[in-house]
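> attaching a predicted model along with its sequence, questions to come.
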Amino acid sequence: MKLKLRTVPSRLASGAYILHSGLELWNGDEEQATATHGMAAAAFPFLKGVPPRRFLRLLAAGQIATGAALLAPFVPNALAGTALTGFGGSLVAFYLRAPGLRKPGSVWPSQAGIGVSKDVWLLGIGLGLLADAASERRATTGGAAEGG
């Protein structure tokens, strides 16, 4: 697996941001755990049974693992893209499901949802890494590769 220069900027930017966020969450206090868990449980009711502190630690661990995978040059784009697509997709799903983050009847954010709505870029980068990996796979197996 050869790291492609064209994927380095997006992997560095998203990986550093996500890793930093995970490290910050890892040391979060009870108040932060309760608030974060409350927002997540409002969007995904199955999370209500997870204790807030445990939820915060699991979320932090997932962010740390995703950020580290993006930053590690030996992790293939397919794996890093899968992790980031899952993480970004969950943030977009949260945005779409959480009460008050969107204008009524619209996909566009309310004032409270602007920060979360911007996480769509993580999903886009993840999908881009997956597309790059698929294109590379096609090129090495004799299929027509798109992009470059």
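The structure has been received and is ready for your questions.
> please count neighbours and contacts with C-alpha atoms only from this point.
OK.
> residue 131: neighbouring residues, count only.
Per other C-alpha atoms under 10 Å, the neighbour tally for residue 131 reads 17.
> oh, I was asking about residue 98
17.
> could you report the neighbour count for the closest residue to it other than its chain neighbours?
Spatial nearest neighbour of residue 98, chain neighbours left out: residue 43 (4.4 Å); criterion: C-alpha to C-alpha, 6 or more residues apart in numbering. Neighbourhood size, residue 43 [other C-alpha under 10 Å]: 17.
> do residue 50 as well
Residues lying near residue 50 (other C-alpha under 10 Å) number 12.
> may I ask you to confirm that the residue nearest to residue 98 is in contact with residue 100?
No: with contacts counted by C-alpha atoms under 8 Å, residue 43 stays clear of residue 100, the gap being 10.6 Å.
> A further structure is provided below for comparison with the first:
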Amino acid sequence: MGISISNLALRIVSGAFILNTGIGKLNLTPEQAAGLKSSAQRVIPQVGSLEAEKFGHYLSFYEIALGAFVLTPLVPSRLAGLALGAFSAGLVATYLKTPGLTEPDSIRPTPAGTAMAKDFWLAGIAVALIFHRKRPARIG
């Protein structure tokens, strides 16, 4: 089985980043939680039924769990990639559906959208983890 150095690097970078982001959300102010909820609601309308502070706690715990999951060596890289892909799809959708983050008729970020556009790297890491193939063993 084993894990490749390239996959390990991808998992450490993305997992640690997400874990840190989740820890940083443990003590959100009500205003911060409401802002995150508003953004998420553009992609997942059902989020609107949650209280903002409760949503903030759920998001924080989800990010902590996802970061730990991606960092856990016993989790197969492909499975970690699938989990990361689902998360990054939500981030990319939020970026694309939030007014003012992209140039008109484009996916290119505006200055205000640059911070969220960088989350495309998580989608790229997810694809790399999902489709990484080990080289077949050489005989002879």
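Thanks, I have the structure now. Note that the structure is a prediction, hence the values are computed from the model and not measured.
> what sits against the residue nearest to residue 98 of structure 1?
94, 97-99 (C-alpha atoms under 8 Å, 6 or more residues apart in numbering).
> okay, and which of those map to helices?
94, 97 (DSSP state H).
> got CSV for the contacts of residue 43 of structure 1, with distance to residue 33 of structure 1 too?
As requested, the contacts of residue 43 of structure 1 are arranged in CSV below (distance: C-alpha to C-alpha, whole Å):
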residue, distance to residue 33 of structure 1
94, 17
97, 20
98, 17
99, 19
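> tell me which element residue 134 of structure 2 is part of?
Assigned by DSSP states H and E, residue 134 of structure 2 belongs to neither a helix nor a strand.
> and the gap between it and residue 94 of structure 2?
Separation of residue 134 of structure 2 from residue 94 of structure 2 (C-alpha to C-alpha, to the nearest Å): 34 Å.
> which of these two has more residues huddled nearby?
When residue 134 of structure 2 and residue 94 are compared for neighbours, residue 94 comes out ahead with 20 against 8, by other C-alpha under 10 Å.
> any idea where the helices of structure 2 begin and end?
With DSSP H as the criterion, structure 2 has helices spanning 5-24, 30-41, 52-71, 77-97, 114-117, 120-131.
> quick one, which of these is nearest to residue 107 of structure 2?
Closest to residue 107 of structure 2 of the helices of structure 2, according to C-alpha to C-alpha: helix 77-97, at 7.0 Å.
> run the chain-centre distance for stretch 99-117 of structure 1.
In terms of C-alpha atoms, centre = their mean, to the nearest Å, the centre of stretch 99-117 of structure 1 is found 18 Å from the chain centre.
> whoops, stretch 11-28 of structure 2 was the one
With C-alpha atoms, centre = their mean, you get 10 Å for stretch 11-28 of structure 2.
> show me what counts as buried in that stretch.
11-16, 18-19, 21-22, 25 (16 or more other C-alpha atoms under 10 Å).
> just stretch 127-145 of structure 1 next, same as before
Of the residues in stretch 127-145 of structure 1, 127-136 count as buried by neighbour count, 16+ other C-alpha under 10 Å.
> can you check stretch 53-68 of structure 2 too?
So stretch 53-68 of structure 2, judged by 16+ other C-alpha under 10 Å, has buried residues 53, 55-57, 59-68.
> turn these into CSV, columns for distance to residue 90 of structure 2.
Below are the buried residues of stretch 53-68 of structure 2 laid out as CSV (distance: C-alpha to C-alpha, whole Å):
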residue, distance to residue 90 of structure 2
53, 20
55, 15
56, 15
57, 17
59, 12
60, 15
61, 16
62, 13
63, 12
64, 16
65, 16
66, 13
67, 15
68, 19
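> circling back: quick check: the farthest pair among the buried residues of stretch 127-145 of structure 1?
Among the buried residues of stretch 127-145 of structure 1, 127 and 136 lie farthest apart (C-alpha to C-alpha), at 14.1 Å.
> for the buried residues of stretch 127-145 of structure 1, give me JSON lines that also has distance to residue 105 of structure 1.
Shown next, in JSON lines, are those (distance: C-alpha to C-alpha, whole Å):
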{"residue": "127", "distance to residue 105 of structure 1": "27"}
{"residue": "128", "distance to residue 105 of structure 1": "29"}
{"residue": "129", "distance to residue 105 of structure 1": "32"}
{"residue": "130", "distance to residue 105 of structure 1": "32"}
{"residue": "131", "distance to residue 105 of structure 1": "32"}
{"residue": "132", "distance to residue 105 of structure 1": "35"}
{"residue": "133", "distance to residue 105 of structure 1": "36"}
{"residue": "134", "distance to residue 105 of structure 1": "36"}
{"residue": "135", "distance to residue 105 of structure 1": "37"}
{"residue": "136", "distance to residue 105 of structure 1": "40"}
